[in-house]
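Chemist: got a structure for you, letters missing:
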């Protein structure tokens, strides 16, 4: 119950905020998917490009 241990809930809240901050910083500074050059215009492809 929150009224029994307010410092415990404060610690959990600060931990949650710090984890959220680290998550957003990692998403901002580390780009998981870099834009790559698509080589679909080349004629030496070994697979057929399917279109609808």
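Modeler: On my side now, so go ahead. It should be emphasised that the depicted structure is a prediction, and the values quoted were computed from it without experimental measurement.
Chemist: can we go C-alpha only for contacts and neighbour counts from here?
Modeler: Will do.
Chemist: this protein: helices as residue ranges?
Modeler: 6-29 (DSSP state H).
Chemist: nearest the middle, which residue of it would you pick?
Modeler: Among the residues of the chain, the one closest to the centroid is residue 27, at 4.9 Å (CA atoms, centre = their mean).
Chemist: take the one below as the second:
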């Protein structure tokens, strides 16, 4: 196997971490934010009903 230049490893490393970062952000916004929004909506509805 031919030796890879250090710059190639650097590019692969950065690319991998950028992909990981993007995937983590996507997962956070898709799942955690939606779950929190649903919980907040339920709490708001309950409080609103109490005030009525």
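Modeler: Thanks, I have the structure now. What you are looking at is a predicted structure, and each value in this text was computed from that prediction instead of being measured.
Chemist: coming back round to it: what's the match for the residue nearest to the centre of the first structure in the second structure?
Modeler: Aligned by TM-score structural alignment, residue 27 of the first structure pairs with residue 28 of the second structure.
Chemist: and for residue 12 of the first structure?
Modeler: Residue 12 of the first structure maps onto residue 13 in the second structure, by TM-score structural alignment.
Chemist: give me the number of residues near that match?
Modeler: Neighbours of residue 13 of the second structure under the rule other CA atoms under 10 Å: 11.
Chemist: do the same with residue 41 of the second structure
Modeler: 12.
Chemist: helix or strand: which one has it?
Modeler: Per DSSP states H and E, residue 41 of the second structure falls inside helix 33-51.
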